[in-house]
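Enquirer: Quick one: sequence plus predicted model below, questions after.
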Amino acid sequence: MANFRFIAPPLPHYIVGGEDTYEIGQVHPNRSSISVFDMVIVTKGALFFQEEDRQWSVKPGEALILHPDRRHFAYHPCTATTHFYWIHFQSTGEWTEVSEIVPDMNKRTKQLYQRIEEFPIHLPRFCSFTSPASAYEKLKTLLQLEGNPSTDSKWRQQAVFQSLLFDMNEKQKQQASPIERLAEAVETYLRQNYRNRVCYDDFRNRLHFHPTYITRCMKQIYGCTPLEYLTRYRVEQSKLLLVNTDMSIYTIAQEVGFSTSTYYIRCFVKIETVTPKHYRQRFRNIKAAASKEVVHPE
């Protein structure tokens, strides 16, 4: 099941949209590398798209997102009067095309300390809306706002667009495999309970699956066991406390769920290659150096 995976922030942003009607025999233009995502939502009739060796027949209530860097064209003319909406959108952040929902395990470390937590958004390349009427209303609102250049309208336009993407993301989750859904449930449980003692019996009692099966699902989707995920998440949370508080290493270890500070330090070094103390000091040195910089007016 192909989908686009965006790392947010930043969120994908709306650029421009419109609507069109094709009569019998008309075809969608042949386009190549338009540098933006092209989303098409059909309300009546059908459109027939091909992108490289893949073909889609998009019918009422269905949406297709075309790759921004590939050629797409109609492999068949319209066989009935066809009405559709189109949206061009883009993201200035990281994105890729993947074959399954893979939650984000690896934090990007371009900065020593990143205050905003990044998260993945999965949008299906092709899907049907659970409530087409609701989707059509949002599309109409987007186009109504198109003619208003005010800041408020532009802001509202992005909000409506995000709501449309959220609906598509929810549809993607409904289409996820049982393995993906179970792995996501384990992830949610771990993030909610990382401060507490967690063991495999908790998974059995909470999720009603054998721990061996749960571990196999986590390895397939996340590439690690539940407890390996938990350790990494605890370390990520501890980094926030290291750079944002004056808590002792011992207190931080307890705060994020480690049994002892010694074990916490060992896990931290394994993941970050430095001790928590050195990580904290490195951040403070950078912060102190930045505060000494003086900007001289010209």
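Expert: Cool, got the structure.

Enquirer: all contacts plus neighbour counts: C-alpha atoms, from now on.
Expert: Will do.

Enquirer: Tell me which helix or strand residue 148 sits in.
Expert: Secondary structure assignment for residue 148, by DSSP states H and E: no helix or strand.

Enquirer: what about it, how many neighbours?
Expert: Using other Cα atoms under 10 Å, residue 148 is surrounded by 11 other residues.

Enquirer: How about it: what's its closest non-neighbour residue?
Expert: Nearest residue to residue 148 in three dimensions, chain neighbours excluded: residue 154, at 7.9 Å (Cα to Cα, 6 or more residues apart in numbering).

Enquirer: before we move on, what about residue 183?
Expert: Using Cα to Cα, 6+ apart, the closest residue to residue 183 is residue 218 (5.2 Å).

Enquirer: Can you tell me how far residue 39 is from residue 56?
Expert: 13 Å (Cα to Cα, to the nearest Å).

Enquirer: Who has more neighbours out of those two?
Expert: Neighbour comparison, residue 39 and residue 56: the larger count goes to residue 39, with 18 against 15 (by other Cα under 10 Å).

Enquirer: how about that one, what does it touch?
Expert: Contacts for residue 39 (Cα atoms under 8 Å, 6 or more residues apart in numbering) come out as 63, 64, 65, 66, 86, 87, 88, 89.

Enquirer: go again using 6 Å as the cut-off
Expert: 64, 65, 86, 87 (Cα atoms under 6 Å, 6 or more residues apart in numbering).

Enquirer: Secondary structure element for it, which one?
Expert: With elements taken from DSSP H and E, the one containing residue 39 is strand 37-44.

Enquirer: now do residue 136
Expert: Assigned by DSSP H and E, residue 136 belongs to helix 132-146.

Enquirer: this is the other structure I want to compare:
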Amino acid sequence: MIDLNYFDLTQPVHYLNSGKFTAQPGWRHAPNRHNNTEIMIGLAGTIFLRIDQQPVTLKAGQVLCLAPQTQIDGDRPCERTAQFLWFHFTSQTMPNIVSKAATTPKIIILPRFFQLKDPTRSLLAGQQLLDRGHR
């Protein structure tokens, strides 16, 4: 399982689509494998996922960043209503070369899974992107 995602910002990042999903009790993520990068931000409740066969739970304030060709599916059904934002984009991804990333300011690194320290600002930016993308 790849734990870090490297993005070269000297190349364009192309927004594809986004949404806000509400999962009702009993919902389970369908098996999927995208040709692009997906970022999921938990808003409420808990989503039970399997990422490349590894169980992952996504809760409010947590972020999941999935590289292209990552297998995602539901691990088990939601127990309560849950919500998350999702964003799909393409970009120039790079192999996991820490030494190059550390010396190149135009490369950003996102962990596969992390907790937001200040969810308010990040969620506001996510909502703005969502609004803009739907215009």
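Expert: Noted; the coordinates are in hand. The structure presented is a predicted model; accordingly, all values stated were derived computationally and were not measured.

Enquirer: Of the contacts of residue 39 of the first structure, which belong to helices?
Expert: Judged by DSSP state H, helices contain none of the contacts of residue 39 of the first structure.

Enquirer: Could I get the residues you listed in JSON lines, plus columns for distance to residue 206 of the first structure and neighbour count?
Expert: Shown next, in JSON lines, are the contacts of residue 39 of the first structure (distance: Cα to Cα, whole Å; neighbours: other Cα atoms under 10 Å):
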{"residue": "64", "distance to residue 206 of the first structure": "37", "neighbour count": "22"}
{"residue": "65", "distance to residue 206 of the first structure": "37", "neighbour count": "21"}
{"residue": "86", "distance to residue 206 of the first structure": "43", "neighbour count": "19"}
{"residue": "87", "distance to residue 206 of the first structure": "42", "neighbour count": "21"}
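
Enquirer: want to throw these into TSV with distance to residue 288 of the first structure?
Expert: Listed next are the contacts of residue 39 of the first structure as TSV, based on distance: Cα to Cα, whole Å:
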residue	distance to residue 288 of the first structure
64	50
65	47
86	50
87	46
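
Enquirer: Find the residue at the geometric middle of the first structure.
Expert: Centroid check for the first structure by Cα atoms, centre = their mean gives residue 121 as the closest residue, at 1.6 Å.

Enquirer: Tell me how far that one lies from residue 41 of the first structure.
Expert: Distance of residue 121 of the first structure to residue 41 of the first structure, computed by Cα to Cα: 20 Å.

Enquirer: Give me the aligned partner of residue 113 of the second structure over in the first structure.
Expert: For residue 113 of the second structure, the aligned position in the first structure is occupied by residue 126, per TM-score structural alignment.

Enquirer: For the residue of the second structure positioned farthest from its centre, give its distance to residue 97 of the second structure.
Expert: Most distant from the centre of the second structure: residue 103, at 25.3 Å, with distances by Cα atoms, centre = their mean. For residue 103 of the second structure, the distance to residue 97 of the second structure (Cα to Cα) stands at 11 Å.

Enquirer: got it, and residue 53 of the second structure?
Expert: The spacing between residue 53 of the second structure and residue 97 of the second structure, counted by Cα to Cα, is 24 Å.

Enquirer: Looking at these two, which is more packed in?
Expert: Counted by other Cα under 10 Å, residue 53 of the second structure and residue 97 do not tie: residue 53 has more neighbours, with 13 against 9.

Enquirer: Spatially, what comes nearest to residue 242 of the first structure if we skip its sequence neighbours?
Expert: Nearest to residue 242 of the first structure is residue 280, by Cα to Cα, 6+ apart, at 5.5 Å.

Enquirer: Tell me how many other residues crowd the residue nearest to residue 148 of the first structure.
Expert: Residue 154 of the first structure: 18 surrounding residues under other Cα under 10 Å.

Enquirer: what range in the second structure matches the helix or strand hosting it?
Expert: Per DSSP H and E, residue 154 of the first structure falls inside helix 151-174. Per TM-score structural alignment, helix 151-174 of the first structure has no counterpart in the second structure.

Enquirer: Please, where are all the strands along the stretch 51-200 of the first structure?
Expert: Residue ranges of the strands in the stretch 51-200 of the first structure, as given by DSSP state E, counting those that start in this stretch, are 54-58, 62-66, 71-74, 82-90, 95-98, 119-124, 126-128.

Enquirer: Okay, buried residues for the last one please.
Expert: What that stands for is strand 126-128 of the first structure. For strand 126-128 of the first structure, burial by neighbour count (16 or more other Cα atoms under 10 Å) applies to 126, 127, 128.

Enquirer: what sits against the first one?
Expert: Taking Cα under 6 Å, 6+ apart, we find residue 126 of the first structure in contact with 63, 64.

Enquirer: at 7 Å what do you get?
Expert: Going by Cα atoms under 7 Å, 6 or more residues apart in numbering, residue 126 of the first structure touches 63, 64, 65.
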